[in-house]
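what follows is a protein structure lacking sequence information:
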C-alpha cells in the first residue's frame, strides 16, 4: 500500500519542514516542501512504479549486503525533486539528501539519487548529514565496474579483472561522463579512486573538455586524452572497443574514453585512440602528486575537519585491527605560491591537532623528510582515511565501515587468518 501524505507529518514537523498538498497529476499525491535553510522541494508518491532494477542495486558500491537486500524489498516509491543549477550543484544536492532523509524517517528502505544513479542507505545519509560541509564531487556520480564472466570451472571466490569502469551522473547535470578501460584495481578499491575525483572536478570546472588531447590528472605521467565515445568506437582497435561489454545507446552519448595522449606526427596522422596506460597501472601511493584544483582542496579540507570527531571515534572503534590510519596535511612549498598536501601516519589524534609521521616524499619542501614526526594544527588538515582490506573509510565514503560492522565476527576471523599468514611469511 502506498503511504499517505499524512503519515509523513511527524517527520516533517520534527525537521521543521512545511508541507502543502498540490495537484498530483494522476499520481497518488504530491506536496510542496519548504525549509528555511534547505529551500523548496516537491514530493510525489508515484503510481505503478516499483523499486529500481535489481542489477542497479547490485552494481552500486555504496551499499552493503544487508542494505542491498532491503532496497530490493521496496514496494512503492516517493520521488523528491529539488531544482538546482550548475553554480551550486554540490550544495543543491546536499539539500536534496536532507529532504530524502526526512521522508525516509524510520520506514524508508533506501534512497536513490536518480541523477547520479547512486543509492543512499539510512546510515549512509546519517553520516553525510552529520555535518554542514557541501557534498564532495564523488557524490554527484556513481561508478559501475564491468568484469568478464568467471569460468565455470574456476575455484569459488575467483575474481576476474575489471574490463570497463564507467561513470553515471555527470551527463545528467549538463556535463559528460567518462570511461576507463582495463582499470587497475587500485582505482576501483583504494586510493587511486582520487584520480577519478580529479577528473570529475576538471569536468565540472570546465578545465577538462570532450576532445581535449591532454589533461593532467597527476604528476609523473598522469596525463590523459578525452576521446569522445563516438570517435573511440570508430577509430580504436576492435579489442579495445570490445572491452565496453554491453555498451548500449545510453552508454554511447555524452561520454568520453580516457586514452593515451597523442604521440608524435605519425600518432596524430593515424589517430588510433588507445586506452590510458597510466590508469591501467597502480595509482594512488603516498608519493602521487594529484592535481586537485584549489576549490576542491578547500572543500576536502572543510569536510575533513567537519568529520574529525567521527574519524577519532571510528579509529578507536577499529583499533583492534591495527589498520593504517592516515591524514593529509598541507604545508607551504619552498618556491611559494601554493601548498603540498602530504600523507602522514596518525600517531595521536587530538581535538585541536594531530601528532603524525610523514609518509610522503615532499616535492618542494626541503625541510621535511619521510619519517619526521611532529604535531600539526588541525587547520592544516585536508583529508583523512582509515585503510581497510575492503576499501578506504574517508570523509566521503563510510561503506567499508558499515560492511565491517555488518559482519564483525566473520571479519575478525578473516583478519586473524591474514595475520597468521603474514607471520608465517615473515618467519620464512
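On my side now, so go ahead. Not measured: the values here are computed from a predicted model.

okay, CA-based contacts and neighbour counts for the rest of this
OK.

okay, and residue 69 sits in which element?
helix 65-72 (DSSP states H and E).

oh, that last question was meant for residue 299, not what I typed.
With DSSP H and E as the test, residue 299 turns up in helix 294-306.

what's in contact with that helix?
For helix 294-306, the surrounding residues in contact (CA atoms under 8 Å, 6 or more residues apart in numbering) are 131-134, 136, 201, 378-379, 381-384, 395.

other SSEs contacting the helix holding residue 69?
Applying 3 or more CA pairs under 8 Å, 6 or more residues apart in numbering; DSSP states H and E, we find helix 65-72 packed against helix 54-59.

so what does the helix it packs on touch, helix or strand wise?
Looks like helix 54-59 contacts helix 65-72 (3+ CA pairs under 8 Å, 6+ apart).

buried residues in the helix it packs on?
67, 68, 71, 72 (16 or more other CA atoms under 10 Å).

and the nearest residue in space to residue 148 that is not next to it in sequence, how far from residue 241?
The shortest distance from residue 148 to any non-neighbouring residue, by CA to CA, 6 or more residues apart in numbering, is to residue 160 (6.3 Å). The gap separating residue 160 from residue 241 is 18 Å, by CA to CA, to the nearest Å.

comparison target, given below:
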C-alpha cells in the first residue's frame, strides 16, 4: 500500500503541450473550422474564444468531470528547434518539415494523468484531423499523424512510456548518459543513469522505463530510500546534484546540466554488493535485464494493458490467421494465472503473467506453448503445450519482418500490410 504522505512530491508540474503539424497546403483553421472539426468527431467539447480572438479555451466533458484545455494556432517557424523530427522517416519527415502551421493543445494534467493525456490526444486529433505529425514538447519527440489518430481512436489510454522519452548521450570513450524528458508534467521526477558503458544503454533504458512506470503508479519514494523495480532489482535515487558526488559522470556531469537537464531530476543507483551503504551505477543489473527480468507492474497498468489487448484482439487474430504458417512471423500471448498461494483467484494481485507461443487462436481460446519458467504455478511447465482460455489474456505481441508490434502499434502494422493511412476521427 502506498502511503502518500511519505512519498516525494514534485514541486512544480509544467503544462502538458502537444502539437499537431498541419499539411503544407493547409491554411490555419479558423475558430469556426475548429468547431466543425470537433463536432464531426462527436467529442463533447465546447470551444470558447475571447473578445480579441487571441485565446481559445476548450471544455471537454468526461465521465470524471470537465477537462479544460488551451488551444493555439500558429506558425511552425515559432516552434523550438530541439524537437527530434529525426524519429520520423521518409515521407513523414518531409511532410513535417514542409508544415507551415500547427495546432497546440495544452493543459495541466489531472490526478488521473493517463486519462488526462488521452483526453488531450483525442482533442488534438479532433481539432487537426489531417495532422501529418504530432510533437510532444515535454518529451522532446515527434510521432506520425497516424500514431496520433491510432491513440485517439482507442477507448484505452496509451502506455505511460508513450508520454516520455529516454535520451542517450555518448562520449568518445564509450561512456553513456541516459535521461528522461516528459515525466515531470505527470508528477514524477525525471530520471538519469550516468557512468555506464555505451553497450549497456539499451538494457538500462529498459530499467528506466520500468522505474518510471513504477513511480507513476505507486508514487516517488523519498531520495536515498531503497525500493525494488522488480525481482532482485534493488535501487535508490538521489537528486542529481548529490548523485554526481557518487560517480564519475562524463557525459552527464555539471557541464551538461542546463535548464532542461536539471531541476527535479534523480540519478538511479544500486546498493553495492560489498557495502549496501555505498552506491554505484546500476550496471550490474544489465545481464539480468538482458536475460528474463521480472519487473513489477501495478494492478492499474496490468488492467490498462489487458483492456487494450482485448480491444485490439481482432487485429491479432486476423494477422495470426493470415500468417500462422509463415516462418518469418511469430505470435505470442501473455496470460495471467492465479498463483499457488492464491488459487481462489487473484483479486489481490496474486497472479503470474506468462508468455505463450501461439499455434492457433480463436476469439475464445488459444493453442500455445509456454515460453517462460513459472515461479509460483506448480501445474505449468516451460515448454508445455495446451489450450487456454483467452479470459486470462493480459497482453500480446507479434514478431514480423517489419519488427515487433503490440496492441499499442498493431494498427501501424496493418496499414503497412495494406499500404493505407489512418482515417481521421470523423463520423
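Thanks, I have it. It should be emphasised that the depicted structure is a prediction, and the values quoted were computed from it without experimental measurement.

on that earlier part again, which SSE is immediately downstream of the helix holding residue 69 of structure 1?
strand 78-81.

what is the burial count for residue 172 of structure 2?
8 (other CA atoms under 10 Å).

now do the contacts for residue 414 of structure 2.
Neighbour list for residue 414 of structure 2: residue 315 [criterion: CA under 8 Å, 6+ apart].

aligned partner of residue 216 of structure 1 in structure 2?
Using TM-score structural alignment, the partner of residue 216 of structure 1 in structure 2 is residue 228.

check the gap between its match and residue 297 of structure 2 for me.
For residue 228 of structure 2, the distance to residue 297 of structure 2 - CA to CA - is 11 Å.

out of those two, which sits in the busier spot?
Remark: of residue 228 of structure 2 and residue 297, residue 297 carries more neighbours, 17 against 14, as counted by other CA under 10 Å.

ok, back up a step: corresponding residues in structure 2 for the helix holding residue 299 of structure 1?
Helix 294-306 of structure 1 maps onto residues 299-311 of structure 2, going by TM-score structural alignment.

returning to that earlier point: hmm, residue 149 and the residue nearest to residue 148 of structure 1 touching each other?
Yes. Contact criterion CA atoms under 8 Å: residue 160 of structure 1 and residue 149 qualify, at 7.3 Å.

leaving out chain neighbours, which residue sits closest to the residue nearest to the spatial centre of structure 2?
In structure 2, the residue lying closest to the centroid (CA atoms, centre = their mean) is residue 161, at 1.8 Å. In space, and not counting its chain neighbours, residue 161 of structure 2 is closest to residue 209: 6.7 Å by CA to CA, 6+ apart.

so the one you found touches residue 162, yeah?
No. Contact between residue 209 of structure 2 and residue 162 fails when scored by CA under 8 Å: they sit 10.3 Å apart.

just to revisit the earlier point, identify all contacting residues around the helix holding residue 69 of structure 1.
51, 52, 54, 57, 58, 109, 110, 121, 403, 406.

now the second one: how far from residue 175 of structure 1?
If I follow you right, that is residue 52 of structure 1. Residue 52 of structure 1 is 24 Å from residue 175 of structure 1, by CA to CA.

what does the fifth one give?
If you measure residue 58 of structure 1 against residue 175 of structure 1 using CA to CA, the figure is 26 Å.

confirm that the residue nearest to residue 161 of structure 2 sits in a helix.
Yes. According to DSSP: H, G, I helix; E, B strand; the rest coil, residue 209 of structure 2 belongs to a helix.

next, count neighbours for it.
18.

what does residue 132 of structure 1 give?
By other CA under 10 Å, neighbour count at residue 132 of structure 1 equals 13.

and what of residue 113 of structure 1?
The number of residues near residue 113 of structure 1, taken as other CA under 10 Å, comes to 21.

what of the one 3 residues further on?
Residue 116 of structure 1 has 21 neighbouring residues, counting by other CA under 10 Å.

list the contacts for it?
Contacts of residue 116 of structure 1 (CA under 8 Å, 6+ apart): 139, 140, 141, 142, 168, 169, 170, 172.

closest one to residue 280 of structure 1 out of these, please.
Using CA to CA, residue 142 comes nearest to residue 280 of structure 1 of the contacts of residue 116 of structure 1, at 19.7 Å.

which one in structure 2 is aligned with that closest one?
So, by TM-score structural alignment, residue 142 of structure 1 is matched to residue 165.

where does residue 149 of structure 2 land in three-state SS?
Quick answer, by three-state DSSP: residue 149 of structure 2 is helix.

was I right about it contacting residue 123?
No. Checked against CA under 8 Å, the pair residue 149 of structure 2 and residue 123 is beyond contact range at 10.5 Å.

got the residue ranges for the helices in the stretch 301-428 of structure 1?
Taking DSSP state H, counting those that start in this stretch as the criterion, the stretch 301-428 of structure 1 carries its helices at 308-317, 399-406, 408-427.

over to the stretch 151-300 of structure 2?
Counting by DSSP H, counting those that start in this stretch, the helices of the stretch 151-300 of structure 2 are 201-218, 240-243, 286-291, 299-311.

just give me the neighbour total for the aligned partner of residue 371 of structure 2 in structure 1.
Alignment note: residue 371 of structure 2 maps to residue 359 in structure 1; criterion TM-score structural alignment. Using other CA under 10 Å, residue 359 of structure 1 has 20 other residues around it.
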